[in-house]
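Trainee: Give me a 3D structure for the following:
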Amino acid sequence: MLNFNAHLGFQFTEKPFLKRFEAAASAGFRAVEFPTPYDYEASLISELLNEHQLKMVQFAAPVGLTKGLAAATSRDSEFRTGLATAAEYASQLGCTQIHLMSGTRITGELSTDSQTYLGNLRYAVDYFADQGITCLIEVISATEMPGYYLCDFDLASPVLDAIPELGLIMDLYHAHLVTGDGLGVLKARIDRVKHIQVADWPGRHEPGTGDLKFAEVFKFLGDSGFEGWIGCEYRPLIATNEGLGWLNKWGVLPKSGLRSLEENSF
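Mentor: Predicted structure coming up:
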């Protein structure tokens, strides 16, 4: 069986953010993710994780106002200062994966380039090398995030080749938007994939609500022995708990009795 974690930026949004940890645990999740924890003291988030017996799967290094800084020209100092903050949070939250977002181009305010990106990623990998932390990158579709630097797998390939210590977040929704073949990309990159995120297309709702072939995706992951976490980074079509029935077939949730989505036949 596969291991799915809640995404607190997308799920349980019916509740205030700090109440979502309890909601995720009550639904049966054993792990969570969300991009930026820095609005709260690390000690507070750590207490919530411990109270509800949750693992923190991954989060992003500080992103500024530009959805990341790794590829931002002339912002090296800000990027590298942010790594120290991320390391502090990772230590307190027991998290071993940090997403290094590339950043978005903003005309007149921010430019991006490949050499800056590669140099900052190398620096980050070296910085975290003795802290047990894996650095992650993710291809994000320009449709969802206009101007995002790492918006194509052709851009990611030379970076992954140059820095073998880097891991890849494979967001299947973004992969479909970018290539039209999320499963094909997943199969081609599985050796570098450390974390997966799922949402169906169109709509970015629960798997089984759209056209993506998640039965094939999950079978491939099971057959390949994927042991990482799969983040539920989707917008619930209905209330979060009412839309979790698809996990009965594919997920590892210790709670039973989730409503089955009979109309989603996989």
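Trainee: Please make it C-alpha for all contacts and neighbour counts, starting now.
Mentor: Fine.
Trainee: Near Val185, how many other residues are there?
Mentor: Val185 has 17 neighbours, counted by other C-alpha atoms under 10 Å.
Trainee: List the buried residues of the helix or strand hosting it.
Mentor: Assigning secondary structure by DSSP states H and E places Val185 in helix 182-189. Across helix 182-189, burial judged by 16 or more other C-alpha atoms under 10 Å covers Gly182, Leu183, Val185, Leu186.
Trainee: Quick one: residues in contact with that helix.
Mentor: Met170, Leu172, Tyr173, Ala175, His176, Thr179, Val193, Glu216, Val217 (C-alpha atoms under 8 Å, 6 or more residues apart in numbering).
Trainee: go on, stretch 143-161?
Mentor: Taking C-alpha under 8 Å, 6+ apart as the rule, stretch 143-161 contacts 67, 71, 102-106, 112, 118, 138-142, 166-167, 177-178.
Trainee: Pull out the buried positions in it.
Mentor: By neighbour count with 16+ other C-alpha under 10 Å, stretch 143-161 contains the buried residues Gly147, Tyr148, Tyr149, Leu150, Cys151, Asp152, Phe153, Val159, Leu160.
Trainee: how far does that stretch stretch from start to finish?
Mentor: The straight-line separation of the ends of stretch 143-161 (C-alpha to C-alpha, to the nearest Å) is 26 Å.
Trainee: Any idea how far that stretch is from the middle of the chain?
Mentor: With C-alpha atoms, centre = their mean, to the nearest Å as the basis, stretch 143-161 stands 15 Å off its chain's centre.
Trainee: Give the next helix or strand downstream of the helix or strand hosting Thr85.
Mentor: Using DSSP H and E, Thr85 sits in helix 76-93. Using DSSP H and E, the helix or strand that follows helix 76-93 in sequence is strand 97-99.
Trainee: this one as well, want them side by side:
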Amino acid sequence: MPRFAANLSMMFNEHAFLDRFAAAAVCGFKGVEFLFPYEFPVDEVAGALHGAGLSQALFNLPPGDWAAGERGMACLPGREKELMDGVEKALRYAEALRCPTLHLMAGIPPADLPREQLEATYAANLAEVAKACAPLGITVVIEPINQRDMPGYFLSWQDQARRLIERSGAKNAKVQMDFYHCQIMEGDLTRRLQAQIDQVGHVQVAGVPDRHEPHDCEVNFPHLFAELDRLGYAGWVGCEYRPRGRTEDGLGWAAPYGIRGTGA
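Mentor: Coordinates of the predicted model:
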């Protein structure tokens, strides 16, 4: 049975951030993920997590100036020091949260930079970030993100992610396979999952096309969940979706997997 982690950046927004951990635990979630923890002191986040009896599945490394539209910097030449300073900061949180996986965002590059230069920069940075994370046993994942939601993002294709990981040579780097993004960009989800299951370090789900609950949409998620089990995937499945209403009211899709909500 898949292990579901509630994404607290999108789910349980009826509560203040630090209260979302307890709300997720009440509904039966055993793990959580979120985008960024950095606006909260590390001890407060760790206290909320461990106090709720939850595991931290994933969070993102610092992305640069998010408010100004930056979405990572791993592919951007000249940002290496800032990137590694962010890694140092993230590792303090990861150690306190006992988080096994960090997401390294690619970035949105200027249109005039050659793709080969961007890819070479990305692979080199991935290697350095993975090296810094290795002593703590942390896996670094990179995620193809669709061009509709994030125009200009450098990484959008599954085979591109696998190529970058191979080029980096990092043994603790894997693909973060978000079925929502993959369906929009490529489709053929079952075969793509089967082809790269050994390289998948984290999975995320959301309904397509509107990024709501993973049911009543164009993707057969029960089939994909069964396929994850059949393939022996033992990682977390992050629920990175925007609930249609109250989070608890939309958890009926997850009832077969031990998650308790108040409706479908």
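Trainee: ok, of the contacts of stretch 143-161 of the first structure, which come out buried?
Mentor: Here, 16+ other C-alpha under 10 Å leaves 67, 71, 102-105, 112, 118, 138-142, 166-167, 177-178 buried among the contacts of stretch 143-161 of the first structure.
Trainee: And the helices in the stretch 51-200 of the second structure, which stretches?
Mentor: Assigned by DSSP state H, counting those that start in this stretch, the helices in the stretch 51-200 of the second structure fall at 80-97, 115-133, 158-168, 179-185, 189-196.
Trainee: Out of these, which is closest to Gly238 of the second structure?
Mentor: When the helices of the stretch 51-200 of the second structure are compared by C-alpha to C-alpha, helix 179-185 sits nearest Gly238 of the second structure, at 10.4 Å.
Trainee: packing partners for the closest one?
Mentor: Contacts defined by 3 or more C-alpha pairs under 8 Å, 6 or more residues apart in numbering; DSSP states H and E place helix 179-185 of the second structure against helix 189-196, strand 200-205.
Trainee: which part of the first structure lines up with that helix?
Mentor: The counterpart of helix 179-185 of the second structure in the first structure, using TM-score structural alignment, spans residues 172-178.
Trainee: what distance separates the matching stretch from the centre of its chain?
Mentor: The chain centre lies 13 Å from the centre of stretch 172-178 of the first structure; the measure is C-alpha atoms, centre = their mean.
Trainee: What count of nearby residues applies to His205 of the first structure?
Mentor: If you count neighbours by other C-alpha under 10 Å, His205 of the first structure ends up with 22.
Trainee: counterpart of it in the second structure?
Mentor: Applying TM-score structural alignment, one finds that His205 of the first structure aligns to His212 in the second structure.
Trainee: That match against Gly245, yeah?
Mentor: No: contact criterion C-alpha atoms under 8 Å: His212 of the second structure and Gly245 do not qualify, at 9.5 Å.
Trainee: how close does the counterpart of Trp157 of the second structure in the first structure sit to Leu247 of the first structure?
Mentor: The equivalent of Trp157 of the second structure in the first structure is Asp152 (alignment by TM-score structural alignment). When distance is defined by C-alpha to C-alpha, Asp152 of the first structure is 30 Å away from Leu247 of the first structure.
Trainee: With Leu168 of the first structure instead?
Mentor: 24 Å.
Trainee: same deal with Ile169 of the first structure?
Mentor: Ile169 of the first structure is 21 Å from Leu247 of the first structure, by C-alpha to C-alpha.
Trainee: With Phe4 of the first structure instead?
Mentor: Counting by C-alpha to C-alpha - Phe4 of the first structure and Leu247 of the first structure are separated by 8 Å.
Trainee: Which residue of those two possesses the greater neighbour count?
Mentor: Phe4 (24 against 19).
Trainee: would the more buried one count as being in a strand?
Mentor: Yes: looking at Phe4 of the first structure with DSSP: H, G, I helix; E, B strand; the rest coil, it is inside a strand.
Trainee: which residues sit in contact with it?
Mentor: Shown in contact with Phe4 of the first structure (C-alpha under 8 Å, 6+ apart): Phe29, Ala31, Trp229, Ile230, Gly231, Cys232, Gly251, Val252.
Trainee: what's the matching residue for the fourth one over in the second structure?
Mentor: Under the alignment by TM-score structural alignment, Ile230 of the first structure pairs with Val237 in the second structure.
Trainee: Number of residues surrounding Pro100 of the second structure?
Mentor: Residues contacting Pro100 of the second structure under the criterion other C-alpha under 10 Å number 18.
Trainee: Tell me the counterpart of it in the first structure.
Mentor: If you follow Pro100 of the second structure across to the first structure using TM-score structural alignment, you land on Thr96.
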